[in-house]
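1. Build me a structure from this.
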Amino acid sequence: MSIEPIAGRYLTAEIAGRRQRIYFEEAGQGRPVLCLHTAGADTRQWRHILNDAEITASNRIIAFDMPWHGKSLPPEGFQTEEYLLTTEVYMETVLKVAETLGLDRPVLAGCSMGGRIALQLAAQAPERFSGFIAIEASDFQPAWYDIDWFHRPDAHGGEMGAALVSTNISPFAPEAERWNTLWMFMSSGPGVFRGDLSFYTRDESLTGRLNDIDTARTPVHLIVGAYDFTCTPEDAARTAAAIPGATLSVMEELGHFPMSEHPAGFRPFFVEGLGKMPGMDRIAAE
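-> As a prediction, this is how the structure comes out:
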């Protein structure tokens, strides 16, 4: 029997003029690292990093559920509206969480849509962070699928989302972690995955801002899985090449949800990324 060191709490903040009650988890001490989950998922994706004693010995790892996700409820009146995430609200949410928690220029680490918004913040609010780790992230990814399949009266949106997700998980992923990852999408709220993908597949505003990122001021490191065909290594390489001074690592045996689908395979790449950020003590990669 054991009790994990992760502590979960709630914060309340006003975002886009509305009161939001947001769930977050944290573990460790030292330099703050704020972690963002993928579309349609939640903070459970980061549980292995939060439980890593070597990483948390010198890093305060914090992950939160976006509003509408996981343990963060939608705002009051949600039943009368359609959930569609926007770049502006997403950035405001991340900034407001960091401010409410009193984080002094944390490292921002995000995966998929979280990686995309990390790059947006690197371009538009670099003074608020000390560095950026963008995982499975690129400047723009048009949909190769119909996002409306994830919110229909004649199909279970969570199961449809999991079916899409399963195609982007590496065949090297342990079976248990593959299904743990899929469960997060199966249990997503109605229309939430679709609303996130609306942002991820339709917002092209980052493509014109990559040159605004100053890596001499705040380093940017991209990490991508070779088995990711939503954000391919070529997509990540194209994006990294457009950011002067950005670095890139390719994970040969991982897919689009690396911290969740294959925690042991992801760990050394995340440690490498942390090592490129300011104020980092050395952590064993293995």
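
2. From here on, just use CA atoms for contacts and neighbour counts.
-> Fine.

3. Tell me which stretches of the stretch 51-200 of the chain form strands.
-> 59-64, 107-111, 131-135 (DSSP state E, counting those that start in this stretch).

4. need these in a markdown table with distance to residue 36, can you?
-> A markdown table is the format used below for those (distance: least, Cα to Cα, whole Å):
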| stretch | distance to residue 36 |
| --- | --- |
| strand 59-64 | 6 |
| strand 107-111 | 4 |
| strand 131-135 | 10 |
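
5. Mean neighbour count, those: which tops it?
-> Of the strands of the stretch 51-200 of the chain, the one with the most neighbours on average (mean count of other Cα atoms under 10 Å) is strand 131-135, at a mean of 29.

6. what does that strand rub up against?
-> Strand 131-135 has contacts (Cα atoms under 8 Å, 6 or more residues apart in numbering) with 106-112, 114-116, 118-119, 122, 218-224, 273-274, 277-278.

7. between it and strand 107-111, what angle do the directions make?
-> Interaxial angle of strand 131-135 relative to strand 107-111 (axes from the mean of the first three to the mean of the last three Cα atoms, to 10 degrees): 10 degrees.

8. Tell me how far strand 131-135 lies from the chain's centre.
-> Distance of strand 131-135 from its chain centroid, counting by Cα atoms, centre = their mean, to the nearest Å, is 9 Å.

9. same question, stretch 47-64
-> Its chain's average C-alpha position is 15 Å from that of stretch 47-64, according to Cα atoms, centre = their mean.

10. Contacts for stretch 261-274, please.
-> Stretch 261-274 is contacted by residues 48-49, 55, 133, 169-170, 172-174, 177-178, 180-181, 221, 223, 249, 251, 253-255, 258-259, 280, 283-286 when judged by Cα under 8 Å, 6+ apart.

11. this one as well, want them side by side:
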Amino acid sequence: MNENDDLSPGPHLLRVDGLEQRYHVYGSGPVCLAVPGGPGVDWEYLRAPALEEFLTVVYVEPLGTGGSQRLPTHPDGYTRARITRSLAALLDRLSLERVFLLGHSHGGFVAQHFALHHPGRLHGLVLYESAPVTGPEHQAEAATRVGEFVARNAAHPELPAALAGLHAAGTVTDDEEITSALRALMPVYFAHFWSRESEFGPLRERVRCTYISPLDEHGVPDRIDDREALAFLTVPALVVVGRYDVVCGPRWARELHALIPGSRLAVLAESGHFGHLEEPTVFADAVRAFVRSVPVRVLDGSTEGNGR
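-> Purely as a prediction, here's the structure:
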């Protein structure tokens, strides 16, 4: 049992960096912060029980999402720098010197930023469906990948509705509308959603999203280009990608792997954007092998293994 009450199992709410932050704790082992994507998608979709068998997973609800407090500038201002500050403050409140950090999708963008600015706070970094850059190049690659999805599913009667949801997600600015769009487009984010709808349909029905803009507090787009900086990243890193991901697919995973010195790459052969749901055992085995490979620094400066 963890002696830190703030790391006891279940939901928690702390005031960090002047704002209320909600998080959820499950599992046992070294602590791993898990940051969901979107931005704005509720944390529950990211829950991965297979990881909780060997990690104490702290699922963070980023500022502006779910039970965490919104910024005064909402829906603007949720930059990577702002979220990084809140994560660092959370670690301080939890009295955690170093942790593993897993970021999914937009959470991966945040995790990269955190690792580049606070490498001393991390044992290791898991970039799960992330990319080193956003903007026109990223959008063009996503369009190509969506085209491949359409070709694979051209005969499915629900394809037009999924594509309509994908289009709507880029135009709506309301919480209910963005949630409806996310539910509609979700098949595009899986490798084989319709053939496994009995498994993934319930998630589709309950997932929720808060609209968060891509602008900073001054109305300026929060552009991302970490290519130059990642070449100097010193944190041990694992890059995980689904072969069929249309958002942050294999091209970006290979680029991250090439950029980050000493990184590992795991490609999930039958997954899209949600490999922890489509191939949970393969996903967890890749993370477990990575965690075991990274010496965990303890408070006295010595190291110990992760042999679980």
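
12. what TM-score comes out when they're superposed?
-> Remark: TM-score between the superposed chains equals 0.78 [TM-score structural alignment, normalised by the length of the first structure]; 260 aligned residues with a Cα RMSD of 3.1 Å.

13. Just the ones in helices from the contacts of stretch 261-274 of the first structure, please.
-> If you go by DSSP state H, those have 48, 49, 55, 177, 178, 180, 181, 258, 259 in helices.

14. show me what contacts the counterpart of residue 256 of the second structure in the first structure?
-> Taking TM-score structural alignment, residue 256 of the second structure has residue 239 as its aligned residue in the first structure. Counting by Cα under 8 Å, 6+ apart, residue 239 of the first structure touches 138, 139, 210.

15. what does residue 293 of the second structure give?
-> For residue 293 of the second structure, the contact set (Cα under 8 Å, 6+ apart) comprises 305, 306.

16. Wait, a strand at residue 13 of the second structure?
-> Yes - membership of residue 13 of the second structure in a strand is supported by DSSP: H, G, I helix; E, B strand; the rest coil.

17. With adjacent residues omitted, what lies nearest to the counterpart of it in the first structure?
-> When the first structure is aligned by TM-score structural alignment, residue 13 of the second structure is paired with residue 10. The spatial neighbour of residue 10 of the first structure that comes closest, neighbours along the chain excluded (Cα to Cα, 6 or more residues apart in numbering), is residue 23 at 4.5 Å.

18. That neighbour sits in which helix or strand?
-> According to DSSP states H and E, residue 23 of the first structure maps onto strand 18-27.

19. Show me what counts as buried in that strand.
-> For strand 18-27 of the first structure, the neighbour count (16 or more other Cα atoms under 10 Å) marks 20, 21, 22, 23, 24, 25, 26, 27 as buried.

20. got it, and stretch 67-87 of the second structure?
-> For stretch 67-87 of the second structure, the buried set under the neighbour-count rule, 16+ other Cα under 10 Å, comprises 67-70, 74-81, 83-84, 86-87.

21. quick one: which of the residues you listed is nearest residue 211 of the second structure?
-> In terms of Cα to Cα, no member of those lies closer to residue 211 of the second structure than residue 75, at 6.7 Å.

22. Tell me the residue in the first structure aligned with that closest one.
-> Aligned against the first structure by TM-score structural alignment, residue 75 of the second structure finds its counterpart in residue 82.

23. ok, now residue 225 of the second structure?
-> Taking TM-score structural alignment for the superposition, residue 225 of the second structure sits opposite residue 205 in the first structure.

24. show me the contacts for residue 170 of the first structure.
-> Residue 170 of the first structure touches 227, 228, 253, 254, 255, 256, 261, counting by Cα under 8 Å, 6+ apart.

25. The same query, at a cut-off of 7 Å, please.
-> Counting by Cα atoms under 7 Å, 6 or more residues apart in numbering, residue 170 of the first structure touches 227, 253, 254, 255.

26. How about the aligned residue in the first structure for residue 121 of the second structure, nearest residue that isn't a chain neighbour?
-> Under the alignment (TM-score structural alignment), residue 121 of the second structure maps onto residue 128 of the first structure. Spatial nearest neighbour of residue 128 of the first structure, chain neighbours left out: residue 105 (5.1 Å); criterion: Cα to Cα, 6+ apart.

27. separation between that neighbour and residue 206 of the first structure?
-> Residue 105 of the first structure sits at a distance of 22 Å from residue 206 of the first structure (criterion: Cα to Cα, to the nearest Å).

28. same check, this time on residue 197 of the first structure
-> For residue 197 of the first structure, the distance to residue 206 of the first structure equals 15 Å [Cα to Cα].

29. of the two, who's got more company?
-> For residue 197 of the first structure versus residue 206, neighbours defined as other Cα atoms under 10 Å are more numerous around residue 197 (25 against 19).

30. now the contacts of stretch 261-274 of the first structure: which count as buried?
-> For the contacts of stretch 261-274 of the first structure, a neighbour count by 16+ other Cα under 10 Å gives the buried set as 48-49, 55, 133, 169-170, 173, 178, 180-181, 221, 223, 249, 251, 253-255, 258-259, 283.

31. related to what we said a few turns ago, what residues does the strand holding residue 23 of the first structure touch?
-> By Cα under 7 Å, 6+ apart, strand 18-27 of the first structure touches 5-14, 50, 56, 60-67, 71-73, 75.

32. ok, now stretch 258-269 of the second structure?
-> 230-231, 233, 236-243, 257, 275, 286.

33. Show the end-to-end separation of it, please.
-> 20 Å.

34. buried residues in that stretch?
-> Neighbour-count burial for stretch 258-269 of the second structure, counted by 16+ other Cα under 10 Å, picks out 259, 260, 261, 263, 264, 265, 266, 267, 268.

35. from the contacts of residue 239 of the first structure, which is closest to residue 159 of the first structure?
-> residue 138 (26.0 Å).

36. quick one: contacts for that closest one?
-> Contact partners of residue 138 of the first structure, counting by Cα under 7 Å, 6+ apart, are 116, 231, 235, 236, 239.
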